[in-house]
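>>> Let's see this in three dimensions:
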Amino acid sequence: MKTEFTGIHHTAFATHDINLTVKFWRDLLGMRLVYAYGSPGYRQYFFLVSGNNRISFFEWHDVEPIRPRRHGDPVKGSFVFDHIAIGVPDKNALWDIMSRLDAAGFHCSDIIDHGCFLSIYSYDPNGIPIEFSCEVPGHDLFWNPVMKDLAATSDFLTEPNPVPGQWPKPEPVSEEERVIVPGEGKDFFPETPDRTNVSTPTSVAEGAMKVRDVMHRGVYTTTVNDTIRSVAETIANEKISGLPVVDENNRLVGVISEKDILKALLPGYTQFLEDPAQALDFHAMESSYGGVLQKSVGELMSPSVISIGIDAPVMKAAAQMDLHSFRRIPVVDQDCRLAGIISLSDIHHAIFMRELEDASDR
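Model (predicted):
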């Protein structure tokens, strides 16, 4: 089975001064501090890089800052980490970060052109080597990998796709062995359904519109046992991009979208390994659509769902959509039952109409 990675969940570094670290990553670079917990002798802080990708720091008072060394320089002896590279949209973002680092007194390199990406190099207050990189348009390494290792002694090292047979075949973890043990920080969060990432309601300033006032209540839904064909028909007929997936109690358990359906047509690692040429046959991908329609919703849906509470401010819903690059998200009540759906256009329309009404009263 192909493992679907969603990014680097978080990296964990160490600092002897969490105050200075917060000032650097949050106040200088602008990363939002999203989680901080601990007790004397054990503290950990998380900064949001993008989406759900985070960088974190333990505060250990006896740890010393790393002695600066140039990124990529070879070392002797025990060694684990060289540098962390953080992606940015374009070279204008690199110039912006460079100016902030220079103004704050942190060394920053010129922009270095690596062919398929551009980078600048610096260090945080702990001496951790940092790289900021943006892609160069026109170089797609997924479809066109570039292998130029002049020291490689065999084709094995420069094969882009996973090579089977290198490790023992794994056995599935049995039901009785599937144990989840409480860890640090669990007591700070309420119990929520396993499959739903719910944005909990917050207090709404007087006069601010709530999600319940703007959302659509009549929502087309599906269940895990429905077929993809039925979902595709609803999407086509109603001109929508996807459906919430609910259980028998109308609790939100997932979402199925056009993207999920089309993704099923694309080749996975196994297809690349067995027949790379066939895996790049785009006509064959289209032809496999009939088979995809026979699958169940449960096979293709995304079980990790971003939703918003019914009493949340509409601008919080807009912020959630902007953060995750969505145009609409499901709305749930206190029991995580589906209550409706809200889109960016719903929010913009509501704010625009309110402005018209306020203007006419002035």
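>>> For the rest of this, base every contact and every neighbour count on C-alpha atoms.
OK.
>>> Please point out which parts of stretch 339-354 sit buried.
Residues of stretch 339-354 classed as buried: 339-344, 346-347, 350-351 (neighbour count, 16 or more other Cα atoms under 10 Å).
>>> next one: stretch 262-270
264-267, 270.
>>> Any figure for the gap between C134 and S119?
Per Cα to Cα, to the nearest Å, C134 is found 7 Å from S119.
>>> who touches both of these two?
L94 (Cα atoms under 8 Å, 6 or more residues apart in numbering).
>>> got the contact list for stretch 331-345?
193, 198, 211, 214-219, 246, 249-252, 307-310, 317-318, 321, 327-330.
>>> Try it again at 6 Å.
215-217, 219, 250-252, 307-310, 327-330 (Cα atoms under 6 Å, 6 or more residues apart in numbering).
>>> Ends of it, what's the gap?
Using Cα to Cα, the end-to-end distance of stretch 331-345 comes to 15 Å.
>>> One more: stretch 261-275?
OK, stretch 261-275 end separation, Cα to Cα: 22 Å.
>>> contacts for that stretch?
So stretch 261-275 is contacted by 279, 285 (Cα under 6 Å, 6+ apart).
>>> how about V198, what does it touch?
Contacts of V198 (Cα under 6 Å, 6+ apart): 307-308.
>>> Assumed it was part of a strand.
Yes. Assessed with DSSP: H, G, I helix; E, B strand; the rest coil, V198 lies in a strand.
>>> To compare against the first, here's the next sequence to fold:
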Amino acid sequence: MRTTVGNVMTTDVVAVNQNANFHVVADLIINRAVSGLPVLDDDGRVVGVVTEADLLAKEEFKHQYYGDEYHPPLRSRIRRSFGSEGLGRAKAMGETAGELMTAPAYVTTPGTRVVEAARRMDRHGVKRLPVVDADGKLVGIVSRRDLLKVFLRLDADIRRQLLEAIPRYAVWADPARLDIEVDEGVITLSGRVRRHSEAIALTGMAESLDGVVAVREKLTWEHDDVAGIPVWGGA
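The predicted model follows:
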């Protein structure tokens, strides 16, 4: 069984309505010690995320345009407003969570595998993903720290899952021929199998398990069916 977002997400989520004012958002971020909040519409659907950076845009804008009594030329202000800095300026002028937030939000679902959630975070450069149900309503939130929980699985659980994944009809599933050890998430495979392809398949199974840190393959085989050259007596 693969670990999903639903297994590691936090369900006690701090969120704000899109109409919440700046002070409410800032107060929640500071007092709940979070770096960002999902923003919801009146039906509880996630419409964006407001972060510390979004709030700081207001202070940054004030210093950029009004610090030290500096006033940029009108042409410069127009270019900034409609160019690459326009979005930041719009946020700086915002007063509610809906005006300050980054939208649309990158979200995930409870049934998504943790590895896919991690890839989504990396692809979009975010530290957290709101978790939504089929209707887009918030049910939790998953952070990078939550995803690391998969690496805290018990060694015995990892070993049992690998043994259960091996086809019962496989000759190399014989305990007398195969030795599987798991220590701090590192799987060591040793013993003897009949074919090189079986060693590759077993290694692939081990590497695909959630929570596995590394796989050390020390298997030998009787026949190298991968290279097409019989190698009797070991690899």
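>>> Now, of the contacts of stretch 331-345 of the first structure, which are buried?
215-216, 250-252, 307-310, 328-330.
>>> what's the closest of the residues you listed to I112 of the first structure?
Set against I112 of the first structure, the nearest of these by Cα to Cα is R328 (38.7 Å).
>>> Just give me the match in the second structure for the closest one.
Counting by TM-score structural alignment, R328 of the first structure corresponds to R128 in the second structure.
>>> distance of that match from S35 of the second structure?
9 Å.
>>> what does A103 of the second structure give?
16 Å.
>>> same deal with H223 of the second structure?
H223 of the second structure is 56 Å from S35 of the second structure, by Cα to Cα.
>>> who's more crowded, those two?
Under the criterion of other Cα atoms under 10 Å, the comparison of H223 of the second structure against S35 puts H223 first, with 20 against 14.
>>> quick one: that one is in a strand?
Yes. Counting by three-state DSSP, H223 of the second structure is part of a strand.
>>> Show me what it aligns to in the first structure.
Aligned partner of H223 of the second structure by TM-score structural alignment: none.
>>> T109 of the second structure too?
T109 of the second structure maps onto G309 in the first structure, by TM-score structural alignment.
>>> can you check T10 of the second structure too?
Per TM-score structural alignment, T10 of the second structure is aligned with H216.
>>> and what of L28 of the second structure?
Per TM-score structural alignment, L28 of the second structure is aligned with T234.
>>> about what we covered before: looking at the contacts of stretch 331-345 of the first structure, which is nearest S360 of the first structure?
M215 (24.8 Å).
>>> quick one: the helices in the second structure?
5-8, 22-31, 52-66, 74-82, 86-93, 97-100, 114-124, 144-147, 155-165, 196-208 (DSSP state H).
>>> Let me know the distance separating the residue nearest the centre of the second structure from D43 of the second structure.
Closest residue to the average C-alpha location of the second structure: A118 at 2.5 Å, with Cα atoms, centre = their mean. Distance, A118 of the second structure to D43 of the second structure, by Cα to Cα: 28 Å.
>>> Let me have the helices of the second structure in CSV, adding distance to A134 of the second structure as columns.
Putting these into CSV (distance: least, Cα to Cα, whole Å) gives the following:
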stretch, distance to A134 of the second structure
helix 5-8, 14
helix 22-31, 27
helix 52-66, 28
helix 74-82, 36
helix 86-93, 30
helix 97-100, 22
helix 114-124, 17
helix 144-147, 22
helix 155-165, 30
helix 196-208, 28
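>>> Of these, flag the one that's most buried.
Ranked by mean neighbour count, the helices of the second structure are led by helix 97-100 with a mean of 26 (mean count of other Cα atoms under 10 Å).
>>> who touches that one?
Contacts for helix 97-100 of the second structure (Cα under 6 Å, 6+ apart): 18, 20, 54, 91, 94.
>>> what about 10 Å?
16-26, 37-41, 47-51, 53-55, 57-58, 87-88, 90-94 (Cα atoms under 10 Å, 6 or more residues apart in numbering).
>>> and that helix, which stretch of the first structure?
Mapping helix 97-100 of the second structure onto the first structure (TM-score structural alignment) gives residues 297-300.
>>> what's the mean deviation for the matching stretch versus the second structure?
Mean deviation of stretch 297-300 of the first structure from its aligned counterpart in the second structure after superposition (mean Cα distance after the TM-score superposition for the first structure): 1.6 Å.
>>> what separates the closest residue in space to V211 of the first structure that isn't next to it in sequence from A103 of the first structure, distance-wise?
Leaving aside its sequence neighbours, V211 of the first structure sits nearest to V314 (Cα to Cα, 6 or more residues apart in numbering; 4.9 Å). According to Cα to Cα, V314 of the first structure stands 37 Å off from A103 of the first structure.
>>> Can you verify my assumption that the residue nearest to V211 of the first structure contacts I351?
Yes. Counting by Cα atoms under 10 Å, V314 of the first structure touches I351, with 9.4 Å between them.
>>> any residues in contact with both of the two?
209, 214.
>>> Can you get me the start-to-end distance on stretch 36-46 of the first structure?
6 Å.
>>> Over in the second structure, find the residue span that stretch aligns onto.
Counting by TM-score structural alignment, stretch 36-46 of the first structure has no counterpart in the second structure.
>>> Return the set of buried residues in that stretch.
Applying 16+ other Cα under 10 Å to stretch 36-46 of the first structure flags 44-46 as buried.
>>> Strands along the stretch 151-300 of the first structure, start to end?
Using DSSP state E, counting those that start in this stretch, the strands of the stretch 151-300 of the first structure run over 196-199, 242-246, 252-257.
>>> okay, these in CSV with distance to S360 of the first structure next?
Converted to CSV, the strands of the stretch 151-300 of the first structure look like this (distance: least, Cα to Cα, whole Å):
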stretch, distance to S360 of the first structure
strand 196-199, 35
strand 242-246, 38
strand 252-257, 41
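>>> Packed most tightly, which of those strands would that be?
strand 252-257 (a mean of 25).
>>> what stretch of the second structure does that strand fall on?
Strand 252-257 of the first structure covers residues 46-51 of the second structure once aligned (TM-score structural alignment).
>>> The matching stretch vs the first structure, average distance?
Averaged out, stretch 46-51 of the second structure is 0.9 Å away (mean Cα distance after the TM-score superposition for the first structure).
>>> Need the residues that contact that stretch.
Contacts of stretch 46-51 of the second structure (Cα under 10 Å, 6+ apart): 15-18, 25-26, 29, 34-41, 97-107, 128-132, 135-139.
>>> If we use 8 Å, what do you get?
35-41, 97-98, 100-106, 130, 132, 136-138.
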